[in-house]
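[1] generate a structure from the sequence data that follows.
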Amino acid sequence: MSGFFTAIVDAVSAFLGIIDPFCGPVGVFTLFAGDTLLACGAAGWGDEIAFGVLVTASLAIATLPVGLMLGFFIALAKQSDEPALRRSANIYTTLFRGLPEFLTLTIVYYGLQILVQNFMAALGFDGQIEISAFFAGMVALGAVFSAYCSEVLLSAFKAIPRGQYEAGYALGLHHGRTMQLIVLPQLIRVALPGLGNLWMALLKDTALVSVIGLPDILRQTGVAARVTKEAFAFYSLACLLFLVLAFISSLVFSRIEKWAKRSEVAR
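    You can find the predicted model right below:
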C-alpha cells in the first residue's frame, strides 16, 4: 500500500514539474535564464525561487477561505441582538486591526506553541510540540484578514435593504433560506470590490512569514541575494514576482465581478 501512495506522489510531482511555469520544460527560467543565476538545478537559484512563489501563493490561497468564513461570522455577530456577541466581535476586530501584522505573526508563532505545549502537558504528554511556520502564518494572517473582512461584509449587509429579508419571509422562506437565496448573492456582489482590495493586502502580507523561516518569495530571494551579493537583482525579481501575482489576481477578481453582476444586468 505504501508503494501505491509513493507512486501517486511521484506521479503528482512529475506532473507539477511539467507544468511548472518557472523550471518546467517550457518554464521562464528554463527558456530564458539557463546561463544565469536564475538557472534551474544546481547551477542557479531558479528552483528555490520557484518554490518560494509556490509557498507564497499557497499561503495566501489557504488563508483566504479561513479569513472569509471567520469574517462572515464576525459580521453576523456584530449585527446580533445579543450584546455580548456584539461586544466580543468589536473587541476582536479592534484587536487585530490595531496590532501590526508582524507583531500578530510573532505572537501567534511563539505563543501558539507555548499554549499547545502547556495544554498537552496538562494531558500528560511530555513530548516537544512544534507548530509549523506555514500553519502559524495562516492563523495569524487569517485573523488579521477576518477582522478587516468583517467590516467589509458588515457594510455590505447594511447596503442590502431590509425589504429583501421581508420579501423572503413573505414567500415562506425561513431565515437560513432567505440568507442563502436572497441575501448572500447580493452580499457577494456588493462586497467583492472591498474583498479584492483585502486580497491584495493579504498577498503582500505573506512576505512577513519570511521572518519565521517560511521559504516564501522574500526569504528565497533574500538568501540568494546574500550568497551571490546581487541584492538589487534578486530583490527586483521579488518585486516583479509580487506584481505578477497581483496582476493575475486583478484579472481573476475582474472576471468574478463580471460573473456576479450578470443577474443585475439581466434585470
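
[2] C-alpha only now, for contacts and for neighbours.
    Noted.

[3] which element is A143 on?
    helix 133-159 (DSSP states H and E).

[4] what comes up buried for that helix?
    133-134, 136-157 (16 or more other Cα atoms under 10 Å).

[5] buried residues, the next helix or strand after it. List them.
    Next helix or strand after helix 133-159 toward the C-terminus (DSSP H and E): helix 162-170. Of the residues in helix 162-170, 165, 168 count as buried by neighbour count, 16+ other Cα under 10 Å.

[6] give the contact list for the nearest residue to F73 once chain neighbours are set aside.
    Leaving aside its sequence neighbours, F73 sits nearest to S150 (Cα to Cα, 6 or more residues apart in numbering; 7.8 Å). Counting by Cα atoms under 8 Å, 6 or more residues apart in numbering, S150 makes contact with 70-75, 93.

[7] chain center to the helix holding A143, what's the gap?
    10 Å (Cα atoms, centre = their mean, to the nearest Å).

[8] do the same with stretch 185-200
    In terms of Cα atoms, centre = their mean, the centre of stretch 185-200 is found 15 Å from the chain centre.

[9] could you do stretch 77-90 as well?
    Counting by Cα atoms, centre = their mean, stretch 77-90 comes out at 26 Å from the chain centroid.

[10] then stretch 168-186?
    29 Å.

[11] which parts of that stretch are buried?
    If you call a residue buried by 16+ other Cα under 10 Å, then stretch 168-186 has these buried ones: 168, 173, 178-179, 182-184, 186.

[12] any chance of those residues in JSON lines with secondary structure and distance to A33 as columns?
    Shown next, in JSON lines, are the buried residues of stretch 168-186 (DSSP: H, G, I helix; E, B strand; the rest coil; distance: Cα to Cα, whole Å):
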{"residue": "G168", "secondary structure": "helix", "distance to A33": "59"}
{"residue": "L173", "secondary structure": "coil", "distance to A33": "60"}
{"residue": "T178", "secondary structure": "helix", "distance to A33": "55"}
{"residue": "M179", "secondary structure": "helix", "distance to A33": "52"}
{"residue": "I182", "secondary structure": "helix", "distance to A33": "52"}
{"residue": "V183", "secondary structure": "helix", "distance to A33": "51"}
{"residue": "L184", "secondary structure": "helix", "distance to A33": "47"}
{"residue": "Q186", "secondary structure": "helix", "distance to A33": "47"}
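
[13] what's the nearest residue to P215 if we skip its chain neighbours?
    G52 (5.6 Å).

[14] for the host helix or strand of the one you found, name the packing helices and strands.
    Using DSSP H and E, G52 sits within helix 46-78. When contacts are defined as 3 or more Cα pairs under 8 Å, 6 or more residues apart in numbering; DSSP states H and E, helix 46-78 sits against helix 83-98, helix 133-159, helix 184-205, helix 217-228.

[15] could you rerun that using 6 Å?
    When contacts are defined as 3 or more Cα pairs under 6 Å, 6 or more residues apart in numbering; DSSP states H and E, helix 46-78 packs onto helix 83-98, helix 133-159, helix 217-228.

[16] here's the other one to compare against:
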Amino acid sequence: MGPVTEYLPLLLLGLATTLKLAVSTAVLGLILGLLLALAKLSRHGWLSRPAYWVTNFLRGIPEFLVLLVIYFGGTQMLGQVFGDRAPDISPFFAGLAALTLVFGSYASETFRAAFQSVPKGQIEAGRAYGFSAWQCFRYIQLPQIWRVAIPGLGNLWQGSVKDTALVSVIGLDDVMRKAQQAAQSTREPFTFYLVASLMFLIITLVSMWIIAKAEKRASRGMPGAR
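    Reported below is the predicted structural model:
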C-alpha cells in the first residue's frame, strides 16, 4: 500500500479531471441529443435527413477514431487556415468534443423514441385547451419523455465515463494517465491499474444508485409505480 498512498493525490487529481470531462460531456451531449431528436422528428426533410446522416455516421465509427480526427485532424486544419498563429487544440477540448458528438448521437435516438412514446392525443388535447407549443412540450411531453429516456441515458452516461479513458492517449491527465505514470515510476502496473479500475467501478456504482433514484422519482404517480 506504500506506493498507492504516495501516489494517491496524483490519482485523485486524475479522477477529478475524469469526472469533469464526463459531466461536461453528459450536459452538452444531452442538449445536442435533444436538438438532434427534434431535428429527426421535423417534417422538413432538409432538417431531418442531415440529422439522421450525421448520427448514423457517428454511431457507425469507433469513438477513438472520432477523437483522433478531432485532435490531429483539427490541429492540421487550423494550421492550414491560420498558419503559425493557429490555436492549439487541447486534449480536454478534443476529448469533450469527440465524446459529446458520440453521446449526442446515441442520445438523439433515446430522445426520439421517448418523444414518439407520448400519445399524440395528449398534445392535441393540450392545444385544444389553449396551451402553446412550448407549454405542451413543458407540461405534457417533457415529464413523460424523461421518464422513458432515463434508463437509456443512464446507460449512455456510464459508457461515457468509461470512454473518458480513451483521452489519455492524446495526453489528457485523467485517472488513466496518472495511473500509467505511477505504474511506470514504480514498475507496479498491476497495482495502479487495479486502483484505476476500482475508481471507475465506484463511479459506476454511485451512478447506478443515482439513476435508480431518478427513475423512481420520475415514475411517481404513474400506474404500477411503487
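
[17] related to what we said a few turns ago, of all the helices and strands packed on helix 46-78 of structure 1, which one is nearest T63 of structure 1?
    Within the helices and strands packed on helix 46-78 of structure 1, the stretch nearest T63 of structure 1 is helix 133-159; the backing value is 5.2 Å (Cα to Cα).

[18] which residues in structure 2 does that closest one align to?
    Per the alignment by TM-score structural alignment, helix 133-159 of structure 1 matches residues 91-117 in structure 2.

[19] and that stretch against structure 1, how far off on average?
    When structure 1 is overlaid, stretch 91-117 of structure 2 sits 0.6 Å from its aligned residues on average, using mean Cα distance after the TM-score superposition for structure 1.

[20] circling back to that earlier point, for the residue nearest to P215 of structure 1, list the residues it contacts.
    215-217, 220 (Cα atoms under 6 Å, 6 or more residues apart in numbering).

[21] quick one: which of the residues you listed is nearest L240 of structure 1?
    Nearest to L240 of structure 1 among these is I217, at 10.6 Å by Cα to Cα.

[22] and the closest one, what's its match in structure 2?
    Under TM-score structural alignment, I217 of structure 1 pairs with V175 in structure 2.

[23] over to L16 of structure 1?
    For L16 of structure 1, no residue is aligned by TM-score structural alignment.

[24] how about L16 of structure 1, secondary structure?
    helix (DSSP: H, G, I helix; E, B strand; the rest coil).

[25] how about T104 of structure 1: what's its closest non-neighbour residue?
    Looking at T104 of structure 1 with Cα to Cα, 6+ apart, the closest residue is A140, at 6.1 Å.

[26] wait, that neighbour sits on L105?
    Yes. If you go by Cα atoms under 6 Å, A140 of structure 1 and L105 touch, sitting 5.2 Å apart.

[27] now do the end-to-end distance for stretch 254-265 of structure 1.
    16 Å (Cα to Cα, to the nearest Å).

[28] and it, what's buried?
    257, 260.

[29] repeat that for stretch 213-221 of structure 1.
    214-221.

[30] including neighbour count and distance to F5 of structure 1, could the contacts of S150 of structure 1 go into CSV?
    Output for those, formatted as CSV (neighbours: other Cα atoms under 10 Å; distance: Cα to Cα, whole Å):
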residue, neighbour count, distance to F5 of structure 1
L70, 19, 34
G71, 27, 37
F72, 19, 37
F73, 15, 38
I74, 26, 40
A75, 26, 42
T93, 22, 43
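
[31] contact partners for the residue nearest to the spatial centre of structure 1?
    In structure 1, the centroid-proximal residue (Cα atoms, centre = their mean) is A60; its distance is 2.5 Å. Contact analysis of A60 of structure 1 by Cα under 6 Å, 6+ apart lists L203.

[32] and the one 10 residues further on, by the same measure?
    By Cα under 6 Å, 6+ apart, L70 of structure 1 lies in contact with S146.

[33] any idea what it aligns with in structure 2?
    Using TM-score structural alignment, L70 of structure 1 lines up with L32 in structure 2.

[34] ok, now I49 of structure 1?
    So, by TM-score structural alignment, I49 of structure 1 is matched to L11.

[35] can you name the residues that contact that match?
    Counting by Cα under 6 Å, 6+ apart, the residues that L11 of structure 2 touches are 175, 178.

[36] equivalent analysis for Q113 of structure 1, please.
    By Cα under 6 Å, 6+ apart, the contact list for Q113 of structure 1 reads I131.

[37] 7 Å instead, please
    Shown in contact with Q113 of structure 1 (Cα atoms under 7 Å, 6 or more residues apart in numbering): 129-131.

[38] looking at those residues, which is nearest E230 of structure 1?
    So of these, ranked by how close each gets to E230 of structure 1 (Cα to Cα), first place is I131, at 33.1 Å.

[39] for A60 of structure 1, see how far away the closest residue to that closest one other than its chain neighbours is.
    Once flanking residues are discounted, I131 of structure 1 sits nearest to Q113: 5.8 Å by Cα to Cα, 6+ apart. The gap separating Q113 of structure 1 from A60 of structure 1 is 22 Å, by Cα to Cα.

[40] what residue of structure 1 matches up with I211 of structure 2?
    That one, I211 of structure 2, aligns with F253 by TM-score structural alignment.

[41] find the nearest non-adjacent residue to its match, please.
    Spatially, and ignoring its direct neighbours in sequence, F253 of structure 1 is nearest to G196 (6.4 Å; Cα to Cα, 6+ apart).

[42] ok, now how distant is the residue lying closest to R85 of structure 2 once chain neighbours are set aside from W134 of structure 2?
    Leaving out its chain neighbours, the residue that sits closest to R85 of structure 2 by Cα to Cα, 6+ apart is G79, at 7.7 Å. Using Cα to Cα, G79 of structure 2 is found at 43 Å from W134 of structure 2.

[43] okay, and S263 of structure 1 sits in which element?
    helix 262-266.

[44] by contact count, what packs against that helix?
    Helices and strands touching helix 262-266 of structure 1, by 3 or more Cα pairs under 7 Å, 6 or more residues apart in numbering; DSSP states H and E: there are none.

[45] quick one: the strand or helix carrying R217 of structure 2 to helix 142-163, angle?
    Element membership for R217 of structure 2 (DSSP H and E) is helix 189-218. Here the directions of helix 189-218 of structure 2 and helix 142-163 differ by 180 degrees (axes from the mean of the first three to the mean of the last three Cα atoms, to 10 degrees).
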